[in-house]
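Colleague: okay, structure incoming, though there's no sequence with it:
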C-alpha cells in the first residue's frame, strides 16, 4: 500500500489545525465582542458560509482567487516564484477554509457559555478586556475550544471536494486519503480502497471519542459553575 496519501493527509491536517485553531479562536473572540447585533449576525454568517457551501463551490472560489492567472495566485508566482494552485500548500488552503467554520463555531459557543457574572466581576476588579479573555474566558472555554479543534482536525483530514478543485489529485504531492480512495475505486482496486477507508474510519472514530471526552468535561465544568453561582 502506498503510504504517501496517509503522510500527506496527516501533514496537511496537522498544519491546518494550527492555522485554524488560532484563526478560529481569534475570530470567535472578535465576533462575541461586537456590540452591534446586526454586524455580529452578518459576520457570523460570512465566517460560517464555508460550512454550508458545497466543498466544490468553496474550491471553485479558491481556484478563482489563487489560480495562476488570478490576482493572488499570479502575485505569488510573479513576486515569489511560488505557484499555490496544484501544490501541497493548496491542500492546506482548502482544508483550512473548510475546517475553519467548525473551529470558529465551537469556540464561539464555548465563549458564549462562560458565566457573564465572572466577566462582570473581572471588569469590576479593573481587568482589561485582554486580561478577561486570557484569565476568565479562555480557561472556562477550554473544553469547548479543544472539542472544536478535534472536530476541525478531522474535517481537514477528510476534505475532498475543495482539495480536488484547487490542489488536484497528484500522486505523491496532493493526493490525500480521500482522493486516494477515489482514485483506487476509479481504478477498480477495491482492496487498496478498503485499506484507506479503514484508516479513515479509525481516525474518525477516535475523533468522536475525543469530542465526547471534551464535551463531557465542558458539561461538568458548566455544572460546577452553576453550583458555584448558586
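Modeller: In hand now; what should we look at? If you're wondering where the values come from, they're calculated on a predicted model, not measured in any experiment. Residues are numbered from 1 along each chain as shown.

Colleague: alpha carbons only for contacts and neighbour counts from here, please
Modeller: OK.

Colleague: residue contacts, the most centrally placed residue in the chain?
Modeller: Centroid-nearest residue in the chain, with Cα atoms, centre = their mean: residue 99, separated by 2.9 Å. Residue 99 sits next to 20, 51, 152, 153, 155, 156 when contact means Cα atoms under 8 Å, 6 or more residues apart in numbering.

Colleague: now swap in residue 5 and tell me
Modeller: Per Cα under 8 Å, 6+ apart, neighbours of residue 5: 171, 172, 175, 176, 177, 180.

Colleague: how about it: what's its closest non-neighbour residue?
Modeller: Spatial nearest neighbour of residue 5, excluding adjacent residues (Cα to Cα, 6 or more residues apart in numbering): residue 176 at 4.5 Å.

Colleague: thought the one you found was touching residue 2?
Modeller: No - Residue 176 is beyond contact range of residue 2, at 11.2 Å (criterion: Cα atoms under 8 Å).

Colleague: between those two, which is the more surrounded one?
Modeller: residue 176 (32 against 11; other Cα atoms under 10 Å).

Colleague: try this one next to it:
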C-alpha cells in the first residue's frame, strides 16, 4: 500500500455532501416536529437517534437491504442510473449521511426550540406562513445551533468507517476513505502510512471541534 491523497479528498467530498443532505433533511424534519402535532413523535424520534447507538455494521446491513439489487429501491436506482449504488462513492455518502443525521437533527431542533415564542406569535399575527417564519425568523435566530450541527455532522461523516466499509467497500482510488485507508494500512503492516492518515484525521477533527467551543465562548 502506497500513500495517496485520494482517501483524504474522498473523505472531504463524502463528508461535505453527506452534511448537506443531513442539513436539508434534518432542518425540514426538525421544523415539522417542532411546529406540528406529529402522531407517534416518541417512536419517530427514537428511530431518528438509532444510528447513534446501533453498531455501524447494523447500519451497513440495513443500507445493503434497502439499496441492494433485490430491493425495490435498489432496482429502481439501478434502472435509473444503470448501475447499483453499492460499492460506489454514493454508497459512502449515504452511510455518512445516515450516521450524521441524528447530530444535525438534534442541534437544529434545539436551536428551533430556543427561539422566543413571542416573536413567532407576533409573526403569526402579522400573517406570516410557517415557511416564511422558518426562513426569515427561525433559521436566522438558530444560526449558532445550526452551525454546531453542521460541524458535528461533518466531523461524524468524515470519520465514518463501519457502515461505509460494508456498503462502499475499501476500493483504492474509488471508495477508499481515510478510515478505511487506515484499516487497510494496519492490515498490511504499513504503520507509517496509517499514521499519516491518523494525524490528518485528528488535526482536522480537532480544528472543527475547537471552533465549536470558541463559538460557544463568544
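Modeller: Right, received. Where do you want to start? The model shown is predicted, which means the values in this text are computed figures rather than measured ones.

Colleague: quantitatively, what TM-score do the chains reach?
Modeller: Once the chains are laid over each other, their TM-score by TM-score structural alignment, normalised by the length of the second structure reads 0.94; 216 aligned residues with a Cα RMSD of 1.4 Å.

Colleague: hmm, back to that, closest one to residue 74 of the first structure out of the contacts of residue 5 of the first structure, please.
Modeller: Distances from residue 74 of the first structure to those, taken as Cα to Cα, are shortest for residue 175 (23.6 Å).

Colleague: burial of the closest one, as a residue count?
Modeller: Quick note: residue 175 of the first structure (other Cα under 10 Å) scores 27 neighbours.

Colleague: the longest helix seen in the second structure aligns to what range in the first structure?
Modeller: Longest helix in the second structure by number of residues (criterion: DSSP state H): helix 6-35. Here helix 6-35 of the second structure aligns to the first structure at residues 4-33, judged by TM-score structural alignment.

Colleague: show me which positions of that stretch end up buried.
Modeller: 4-6, 8-17, 20-21, 23-25, 27-29, 31-32 (16 or more other Cα atoms under 10 Å).

Colleague: same question for stretch 136-145 of the first structure.
Modeller: 136, 137, 138, 140, 141, 142, 143, 144, 145.

Colleague: quickly find the element holding the third one.
Modeller: Assigning secondary structure by DSSP states H and E places residue 138 of the first structure in helix 138-157.

Colleague: right, and the helix or strand after that helix?
Modeller: As assigned by DSSP H and E, the chain's next helix or strand after helix 138-157 of the first structure is helix 161-166.

Colleague: so the closest residue to residue 4 of the first structure other than its chain neighbours: helix, strand or coil?
Modeller: Nearest non-adjacent residue to residue 4 of the first structure, counting by Cα to Cα, 6+ apart: residue 172, 5.7 Å away. Recorded secondary structure, residue 172 of the first structure: coil (DSSP: H, G, I helix; E, B strand; the rest coil).

Colleague: residue 163 of the second structure versus the alignment partner in the second structure of residue 57 of the first structure, what's the distance?
Modeller: Alignment note: residue 57 of the first structure maps to residue 58 in the second structure; criterion TM-score structural alignment. Distance, residue 58 of the second structure to residue 163 of the second structure, by Cα to Cα, to the nearest Å: 8 Å.

Colleague: these two: which has the busier surroundings?
Modeller: Neighbours per residue (other Cα under 10 Å) separate residue 58 of the second structure from residue 163, with residue 163 holding more: 26 against 14.

Colleague: list the contacts of residue 62 of the first structure.
Modeller: Counting by Cα under 8 Å, 6+ apart, residue 62 of the first structure touches 94, 166.

Colleague: how many neighbours does the counterpart of residue 184 of the second structure in the first structure have?
Modeller: Aligned counterpart of residue 184 of the second structure in the first structure: residue 183 (TM-score structural alignment). Other residues lying near residue 183 of the first structure total 17 when counted by other Cα under 10 Å.

Colleague: related to what we said a few turns ago, number of residues surrounding the residue nearest to residue 4 of the first structure?
Modeller: Residues lying near residue 172 of the first structure (other Cα under 10 Å) number 14.

Colleague: one more: residue 104 of the second structure?
Modeller: Neighbours of residue 104 of the second structure (other Cα under 10 Å): 30.

Colleague: quick one: average offset of the helix or strand that contains it versus the first structure, please.
Modeller: Here residue 104 of the second structure, judged by DSSP H and E, is contained in helix 89-113. The superposed helix 89-113 of the second structure is, by mean Cα distance after the TM-score superposition for the first structure, a mean 0.6 Å from where its aligned residues fall in the first structure.

Colleague: redo the buried residues of stretch 136-145 of the first structure as TSV? Include distance to residue 108 of the first structure.
Modeller: Supplementary listing: those in TSV, determined by distance: Cα to Cα, whole Å:
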residue	distance to residue 108 of the first structure
136	15
137	11
138	11
140	12
141	9
142	11
143	12
144	9
145	8
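
Colleague: and the residues you listed, which is closest to residue 69 of the first structure?
Modeller: The nearest member of these to residue 69 of the first structure, counting by Cα to Cα, is residue 145 at 38.0 Å.

Colleague: quick one, what contacts the closest one?
Modeller: By Cα under 8 Å, 6+ apart, the neighbours of residue 145 of the first structure are 25, 103, 106, 107, 110.

Colleague: what's the local residue count around the last one?
Modeller: Using other Cα under 10 Å, residue 110 of the first structure is surrounded by 23 other residues.

Colleague: isn't it right up against residue 139?
Modeller: No - between residue 110 of the first structure and residue 139 there is no contact under Cα under 8 Å: 10.4 Å.

Colleague: ok so, going back, looking at the second structure, which of the contacts of residue 145 of the first structure hold up?
Modeller: Among the contacts of residue 145 of the first structure, the ones still in contact in the second structure (both residues aligned by TM-score structural alignment, their matches' Cα atoms under 8 Å) are 103, 106, 107, 110.

Colleague: from residue 60 of the first structure, how far out is the third one?
Modeller: The spacing between residue 107 of the first structure and residue 60 of the first structure, counted by Cα to Cα, is 27 Å.

Colleague: who has more neighbours out of these two?
Modeller: Higher neighbour count among residue 107 of the first structure and residue 60: residue 107, with 29 against 19, using other Cα under 10 Å.
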